[in-house]
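1. Build me a model from this:
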Amino acid sequence: MIIRLSKAALVSAMALLASLVAINNITDYATNFAFIRHVFMMDTTLTGNGILYRSLDQTWVHHAGYIAIIVMQTLTAVVCWIGGAKLFRTRHAGEAAFGSARAWAVAGLTLGFLTWQVSFMTIGGEWFGMWMSRQWNGLESAFRFFVTFLLVLIYLVMPSDASDPAVKGRASAQGADLEERTRCDL
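-> I've put the predicted structure just below:
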C-alpha cells in the first residue's frame, strides 16, 4: 500500500508543478512571453547561423505559441490531478481498479513529458536554435522538467505490490527456481 500511496503522491507532485508553472505563465504573462518572443525571433542566436530562415517575427504567432504552451501545461496539471486523486482513492482496491486509475496519471505524465520535450527541447531547442542563445536558453530547465515527468512515469507503471500479477508471476518463478536449485543441492 505504501508504494501505491507513493505513486499517488508523486503524480500529485507533478500536478502541482505543472499547476504552478501554468499559473505563473498566466499571472506573469509578460515575463515568459519575452522568452518565447526571443526564441521565435532567433535574435539572440549565433550571428549568421544557417537556420535563421526559421525565425518568426509576427507577434500573433508568438502569442499563439505561448498560449499553446500554457494550454498544454494546464492540461498536464488537470490530468495529473485527476490521476493522482484516482490513484489515492484506489490505493486499497484490487489491481484492476488501481490499473484503471493509473491510466489518467499515465496520460497526464505523458502529456507533461511531451509539453516540455517537444515544445522546448525539440521545437525551441532544435528548430529555433535556442541552444545557440546565451540569454534565452531554456534547455536545462526543460530537460529537468521532462526527465522528472519521465522518471515518475516509469515508476508509476512499475508493478505496485505482490498482488500485481506481474510481480506475483516473477515471485512464483523465482521461488520455483530457488526450490529446484535447493533440491539439486541436497
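
2. Every contact and neighbour count from this point should use C-alpha atoms.
-> Fine.

3. residue ranges of the helices in the chain, please?
-> Counting by DSSP state H, the chain has helices at residues 2-27, 29-41, 59-89, 95-116, 139-157, 165-185.

4. Tell me the gap between the last one and the middle of its chain.
-> Offset of helix 165-185 from its chain centre (Cα atoms, centre = their mean, to the nearest Å): 36 Å.

5. before we go on, could you also do this sequence so I can check it against the first one:
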Amino acid sequence: MGAIVVLNNVTAPGANLAFVEHIMTMDTTNMDEGTQWRAIRSPILHRIAFVSILVLEVAVTVLSLVGTYFLVANLGAPADAWEAAKLFGYLGFMAALVVWFLVIQVVGAEWFVSWQSEGWNAIRDSTRINLITLAGVILLRLA
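-> Below is the predicted model of the structure:
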C-alpha cells in the first residue's frame, strides 16, 4: 500500500499538497481564536511538510519491501533466523504509524484541528490505515 501512496504523491501531488495546505492554514476549521494562532500560511512550509511526509512514506515502502524480502527468504528457516527476519517488517509498520498516527492524526487532526473540517479531514482514512497496520504488527508477531 505504501508504494501506491508514494506513486500517487509523486505522479499527482496536487491533491495531497492541497490537503496539506488546507490542514496547515486551518482555513476549513471553525476559525476559533484559541487555535488559529497555530495556522501556518507559508506555501514554502506547506511544500516542506508535503515533501517530508513523502520521504516518510518512501521509508515505509522501502522498509516494508525489505521486510517482505527477508520474510520470504527465511520461510522454513530455524526459529531464531525467522524472528530476526521480522525486524524490517516491524520497522515498516512503525514507520507507517509515525506517518498515519503521529503526523496525520496527532499533528494534522489535533494540532491543526482538521477534525473540525468537513472536506479536509483524514481521521477516517488514517484510522483505517492505523488499524490495518496494527493488525499487521499482531500477525507478524504471531507468525
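
6. thinking again about what came up before, go through the helices of structure 1 and name the closest to residue 53 of structure 1.
-> For the helices of structure 1, proximity to residue 53 of structure 1 was assessed by Cα to Cα; helix 29-41 is nearest, at 10.0 Å.

7. which part of structure 2 lines up with that closest one?
-> The aligned range for helix 29-41 of structure 1 in structure 2 is 13-25, by TM-score structural alignment.

8. and that stretch, which residues are buried?
-> 13, 17, 19, 20, 21, 22, 23, 24, 25 (16 or more other Cα atoms under 10 Å).

9. Pull the contacting residues for the third one.
-> It stands for residue 19 of structure 2. By Cα atoms under 8 Å, 6 or more residues apart in numbering, residue 19 of structure 2 lies in contact with residue 120.

10. any idea how far residue 128 of structure 2 is from it?
-> 18 Å (Cα to Cα, to the nearest Å).

11. How about the first one?
-> For residue 13 of structure 2, the distance to residue 128 of structure 2 (Cα to Cα) stands at 22 Å.

12. ok, back up a step: present the helices of structure 1 as JSON lines; the columns should include distance to residue 131 of structure 1.
-> Listed next are those as JSON lines, based on distance: least, Cα to Cα, whole Å:
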{"stretch": "helix 2-27", "distance to residue 131 of structure 1": "22"}
{"stretch": "helix 29-41", "distance to residue 131 of structure 1": "10"}
{"stretch": "helix 59-89", "distance to residue 131 of structure 1": "18"}
{"stretch": "helix 95-116", "distance to residue 131 of structure 1": "15"}
{"stretch": "helix 139-157", "distance to residue 131 of structure 1": "7"}
{"stretch": "helix 165-185", "distance to residue 131 of structure 1": "42"}
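
13. between those, which gets nearest to residue 50 of structure 1?
-> helix 29-41 (14.2 Å).

14. which stretch among the helices of structure 1 comes nearest residue 49 of structure 1?
-> helix 29-41 (13.1 Å).

15. so how far does that closest one sit from its counterpart in structure 2?
-> Mean deviation of helix 29-41 of structure 1 from its aligned counterpart in structure 2 after superposition (mean Cα distance after the TM-score superposition for structure 1): 0.6 Å.

16. now the angle from that helix to helix 59-89?
-> 120 degrees (axes from the mean of the first three to the mean of the last three Cα atoms, to 10 degrees).

17. Pull the distance from helix 29-41 of structure 1 to the chain's centre.
-> Worked out by Cα atoms, centre = their mean, helix 29-41 of structure 1 lies 22 Å from the chain centre.
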